[in-house]
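Chemist: got a predicted structure here, sequence first:
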Amino acid sequence: MLIRTNAKWLYALAMAGLLSIGAAAYGKQAGLPDEDRNPESGSGYTQKSEVHAKHFMVATANPHATRAGYEMLRQGGSALDAIIAAQMVLTLVEPQSSGIGGGAFAVYYDKAHKTLTAYDGRETAPAAAMPGRFMADGKPLPYRAAVNSGLAVGVPGVLRALEMAHKQHGKLPWAALFQPAIRLAEEGFRVSPRMHAMLRNSPELALQQAAAAYFFDPAGQPWPVGHLLKNPDLAKVLRQVAQQGADAFYRGDIAGDIVAAVRGHPTPGDMTLADLANYRALQREPLCGNYRLYRICGMPPPSSGTLGVLELLGVLQHVPMETFKPAGLRAVHYFSEAGRLAYADRDYYVADPDFVDVPVQALISPAYLASRFALIRPDRSMGTAAPGDPMGMLRSLGRDNALEIPSTSHLVAVDAAGDVVSMTTSIEAAFGSKIFVRGFLLNNQLTDFSRDPVDAEGRPVANRVQPGKRPRSTMAPIIVFRDNEPYMALGSPGGNVIINYVAKTLVAVLDWNMSVQDAISLPNFGSRNKRTELEKSTALAVLAKPLEAMGHDVVIQEFPSGVQAIVIDRSGLSAGADPRREGVAMGG
């Protein structure tokens, strides 16, 4: 067994009796923010060590979740088994980011059958949802009013998606995968620095009675770092789902409590028992495209993530990125310009493909990407890019103004049989809608729809609210192939910045030949078709003035990626976890 993570954090866990530390098992380094730092910050972190293994590997955003996944792999479980066990633990220990009250996208490579499948566990809008859901007096609702409400809660999808995938790829019994989370919920876990800091920055959570009783002490203060937190209510829910399957969540008393909480909120939603009972996870054809010698595959719409990554990289295909200094001036310039073009298209075209025709293949066709590259000047920023129009659709569409808040989590695993899974999972904003039911939080994913159903000219927005529709996402769980074999699996949290986080990591590994950990740790940069963004407290600050001289409108800011990635090559498995968060990798 190999694992690398923050020494201070491991010491705290060991003192709490949660981990046993062997002398050869851990490297000396730091990777976690201390309790007085913004846990979403990209500043103040130091390098984590890369993890190597021969047979299997799992990486998640929390040591407890990683250990749960590792336990499944060590018992002979599949990569999917490991991801399910880890997700259940994340519901408990990282509730600010994901959980059974939210949704997920996953891509799974089955080595024995040489098949790749995309699983869509995205939340859906209730049957009663209408396009003007987030409008009042002709204007979009303010941020906090939209996010922290029953209106924002979509029908959760993660359990249905994982159950569907498990029937095809699971090796261990479904019930066995829930045992680490049940045990930890009953025995308790120590509040981590990141969770504590997130609680301090989430005053709306304290306004919800059930949430306040769990996350805060009797004086109304967030539980301190190291506090032993138990969640018997969640343990009961997980035990029901373990024994009865996902139906225990979508029908019966758990479903009734979800609906009552959503409809009983001061800003009530309209979810019904029928909405939960009728939810269906979907299998979709993965979206794939080429970059250099590699085949990059991931989640298709309703996620814009893979499409955005493929567009960005498709433009960079025309640039000799391998000759540029990593994160140097020319690299940042071209990467940012390519990002502008990708985000410009994303903001108009991507939505639920069951409701909207998304011109996916047109947007990643070589001829179209070449025409987009032709818009880039080597010495001058284009400023704000206009969307392209490869299918003559643009005049009929309005621009999206979804909130897309960055609180999500990513998990990757490779099992001993060579199967690979990459999954991004989310409840949207930190602590989701703040609605706490039976020990878990409900998402606020419906704010990923455009708040305006039409633009100023009256054109409909593709990603507008409609009954039963899945909101657009930027989650980008990706598996990379080389010579028809899986070479890399990765993804990241980060709201609509995910495209840049994932693309940067890919460029660093595929073009600059960086190790997977160094690629993840490389300072973040790029553009979402607004300003050119450079990660705060990194070496990128020296590029600000040269970029401004080229016409870039530069901002230096925190860039809280959370990339988890595994590389598969002749030497075995190499994994990295983002030093900006608490994640670790383990393998054997």
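Modeler: Received the coordinates, thanks.

Chemist: please count neighbours and contacts with C-alpha atoms only from this point.
Modeler: Will do.

Chemist: who touches the closest residue to residue 454 other than its chain neighbours in this structure?
Modeler: Closest residue to residue 454 apart from its sequence neighbours, by CA to CA, 6 or more residues apart in numbering: residue 460 at 4.3 Å. Applying CA atoms under 8 Å, 6 or more residues apart in numbering to residue 460 gives the contacts 396, 397, 398, 453, 454.

Chemist: again, only this time at 10 Å
Modeler: Residue 460 sits next to 131, 396, 397, 398, 399, 400, 452, 453, 454 when contact means CA atoms under 10 Å, 6 or more residues apart in numbering.

Chemist: of those residues, buried ones?
Modeler: The neighbour count (16 or more other CA atoms under 10 Å) marks 131, 397, 398, 399, 400, 452, 453, 454 as buried among these.

Chemist: can I get these in JSON lines including distance to residue 284?
Modeler: Output for the buried ones among the contacts of residue 460, formatted as JSON lines (distance: CA to CA, whole Å):
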{"residue": "131", "distance to residue 284": "25"}
{"residue": "397", "distance to residue 284": "25"}
{"residue": "398", "distance to residue 284": "26"}
{"residue": "399", "distance to residue 284": "26"}
{"residue": "400", "distance to residue 284": "24"}
{"residue": "452", "distance to residue 284": "28"}
{"residue": "453", "distance to residue 284": "26"}
{"residue": "454", "distance to residue 284": "28"}
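
Chemist: for the residues you listed, which one is nearest residue 277?
Modeler: Checking the buried ones among the contacts of residue 460 against residue 277 with CA to CA, the nearest one is residue 131 at 22.8 Å.

Chemist: put this next to the previous one:
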Amino acid sequence: MRHLAWLALLPVLALAQGEVREPEAATGRIEQQKVVGSKLMMATANPLASEAGFAMLRQGGSAVDAVIAAEMVLTLVEPQSSGLGGGAFMLLWDQDKQRMQTLDARETAPKADTPELFMEDGKPMDFFKALVGGRSVGVPGLVKGFWEAHQHYGKLPWAKLFEPAIKLAKDGFEVSPRLAELVRMEMNPGLKSSATAKDYFFPHGQPLKAGTLLKNPALAKTMEAIAKAGPKAFYEGELAEALVKTVRGHATNPGQMTLADLKDYQPVWRDVVCGPYRQYQVCSAPPPAGGLVVVQQLGILNKLPALANWDVPAIHRFTQASRLAFADRNLYEGDPAFVEVPMAAMLDDSYLTRRSGLIGDADQPAVAGELAPRALTKSPELPSTSHLVAIDKDGNAVSMTASIEMGFGSTLMVGGFLLNNELTDFNFGAKDEQGRWVANRVQGGKRPRSSMAPSMVLYQGQLQGLIGSPGGSRIINYVTRTLVNVIDGGMDIQDAIAMPNVTNRNDYTALEKGTVAEDWVEGLKARGHDVRLIDLNSGLQGFWRLPDGRWQGGADPRREGKVLAE
């Protein structure tokens, strides 16, 4: 297989609101060693974060402790992707109870927001005009979500989990090549218009350079307060007041967040969504997360012969199954507190059989199944996110995806961290041409639909694998493609993660340029595919149990991830 080319260009992502550059392009390919462990496993998108989480595991901490400590470090060293100003979906495996559940710490819309939030003169706003400033900021859910998870599954003291990040924030850390390149590229147009962010990312008017020692005393102060007082230090008091003032006080694009919105935020425990794939059971985070689409796509493929060879016929079936699943997603999925999602019908065995029978040679947009009256909805959902996986000494595990949405979020900065722009994951238009409300419209208190899909695999009731990725709406295909390569193709987890990415979101078939995927272009075109070679920059992290009971870890070579094991 030819080597992946350096991915320094920003591909174009076509959206309903216009042409938007896809952020988070990689700066190069990291050679990843194959790592195996028997009791402790940790993988994140940055070596410093992996080391922080692994240190908690070695001190007897739980998998939840590990991902909290690691995510605090990611807030500092990978600020463009996730952090205190955003949210997360956490999938947890309780080894003792043999139980899996999801904690939804997704952001919510301020209660004053209406379906017209992103409408201007009767039309959807320009995406970047909506993005930069307070209008796009959802109520952050990460801190309360972590507190809730720690109350149930934490072993180490809450304050201890913040120690690695606080030390790095005070003493400084070396800016990574990826962060430096994304700042240099100015891929978020608001980065220089936000005074606090500009001063931090462009010291003395120059973009941060790789290897620079960067300190963040404001973030250290914020984390010290949260470590001492818990979520109250974030959702009430001085920091909450500063956050609301920043959101509401933006000069050109203010939001409507209030102190009550922050104080009232609550994470939600949800049952996982599961379905069979070959001899395994694949489980993921349900709506408003993207796990239902992962399970449905695999359910359609499960009705077809195994994709043992990752070649043109297999990729054709893979992309067409994805088309069918995305067609249902775009019609039916949203926050289940506001819209009824027909999950059972979408995963019904006879329905999946009928959907699999629709896969032919022609590459045409798929139509959703007739499950409920609904209007078609589409949202931008850009790929700035991070995935973490951990297994502790007791066999408990966490697969968690965290995000602030686009690279550098809304570009507003408070307390040393960036605020999300997750509200742009809502549909900008509230109704379709027939006047029907769309499932993913903006509503006060609602969670925007997401493609984040932290997933786990069971074999005969035992945990077999963990996987997840950043990548916006392409996350779903990154996760399913990797599972197919492991289960059908017999690859180890590291090789499967490194395989060329292929996506189709019921639009065009995207192949990862600079890879062996370029050899598939003509074959797919012959089957009617609209093929585009672009940068498909996933950030997969995953573990898979080996036949001898040990675990192998995998980190995406497209980013700066690291696996640690013992």
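Modeler: Yes, it's here. Not measured: the values here are computed from a predicted model.

Chemist: picking up where we left off before, the residue nearest to residue 454 of the first structure -> the second structure?
Modeler: Alignment note (TM-score structural alignment): residue 460 of the first structure maps to residue 437 of the second structure.

Chemist: what separation do you get for that match and residue 56 of the second structure?
Modeler: In this view, residue 437 of the second structure and residue 56 of the second structure are 47 Å apart by CA to CA, to the nearest Å.

Chemist: kindly report the same for residue 399 of the second structure.
Modeler: Residue 399 of the second structure sits 16 Å away from residue 56 of the second structure, going by CA to CA.

Chemist: with neighbour numbers in mind, choose between those two.
Modeler: Using other CA atoms under 10 Å as the criterion, residue 399 of the second structure and residue 56 rank with residue 399 on top: 33 against 25.

Chemist: residue in the first structure paired with that one?
Modeler: Under TM-score structural alignment, residue 399 of the second structure pairs with residue 422 in the first structure.

Chemist: is that match in a helix, a strand, or coil?
Modeler: Secondary structure assignment for residue 422 of the first structure (DSSP: H, G, I helix; E, B strand; the rest coil): strand.

Chemist: distance of it from residue 513 of the first structure?
Modeler: Distance from residue 422 of the first structure to residue 513 of the first structure, counting by CA to CA: 21 Å.

Chemist: with adjacent residues omitted, what lies nearest to the residue mapped onto residue 171 of the first structure from the second structure?
Modeler: Matched by TM-score structural alignment, residue 171 of the first structure corresponds to residue 155 in the second structure. In space, and not counting its chain neighbours, residue 155 of the second structure is closest to residue 61: 5.4 Å by CA to CA, 6+ apart.

Chemist: for residue 471 of the first structure, same thing?
Modeler: The nearest residue in space to residue 471 of the first structure (CA to CA, 6+ apart) is residue 449, at 5.1 Å.

Chemist: that neighbour: what's it in contact with?
Modeler: By CA under 10 Å, 6+ apart, residue 449 of the first structure lies in contact with 125, 131, 133-134, 152, 351, 400-404, 461-466, 469-473.

Chemist: again, only using 7 Å
Modeler: Residue 449 of the first structure makes contact with 402, 463, 464, 465, 471, 472 under the criterion CA atoms under 7 Å, 6 or more residues apart in numbering.

Chemist: got a winner among those for most neighbours?
Modeler: The most crowded member of those, judged by other CA under 10 Å, is residue 463 (35 neighbours).

Chemist: that one contacts residue 472, doesn't it?
Modeler: Yes. Counting by CA atoms under 7 Å, residue 472 is a contact partner of residue 463 of the first structure at 6.3 Å.

Chemist: need the overlap of contacts for the two.
Modeler: Residues touching both residue 463 of the first structure and residue 472 by CA under 7 Å, 6+ apart: 350, 351, 449.

Chemist: turn those residues into CSV, including distance to residue 565 of the first structure and secondary structure.
Modeler: Converted to CSV, these look like this (distance: CA to CA, whole Å; DSSP: H, G, I helix; E, B strand; the rest coil):
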residue, distance to residue 565 of the first structure, secondary structure
350, 26, coil
351, 27, coil
449, 29, coil
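
Chemist: tell me which stretches of the stretch 201-350 of the first structure form helices.
Modeler: Per DSSP state H, counting those that start in this stretch, the stretch 201-350 of the first structure carries helices over the ranges 209-215, 232-244, 247-250, 253-263, 273-277, 305-316, 329-349.

Chemist: the stretch 451-566 of the second structure now?
Modeler: Secondary structure of the stretch 451-566 of the second structure by DSSP H, counting those that start in this stretch: the helices cover 475-487, 493-498, 521-526.

Chemist: deepest-packed of the helices of the stretch 201-350 of the first structure, please.
Modeler: Most buried of the helices of the stretch 201-350 of the first structure by mean neighbour count (mean count of other CA atoms under 10 Å) is helix 305-316; its value is a mean of 28.

Chemist: quick one, that one and helix 329-349 angle?
Modeler: 130 degrees (axes from the mean of the first three to the mean of the last three CA atoms, to 10 degrees).

Chemist: against which helices or strands is helix 305-316 of the first structure packed?
Modeler: Helix 305-316 of the first structure sits against strand 287-291, helix 329-349, helix 366-373, helix 498-510, with contacts defined as 3 or more CA pairs under 7 Å, 6 or more residues apart in numbering; DSSP states H and E.
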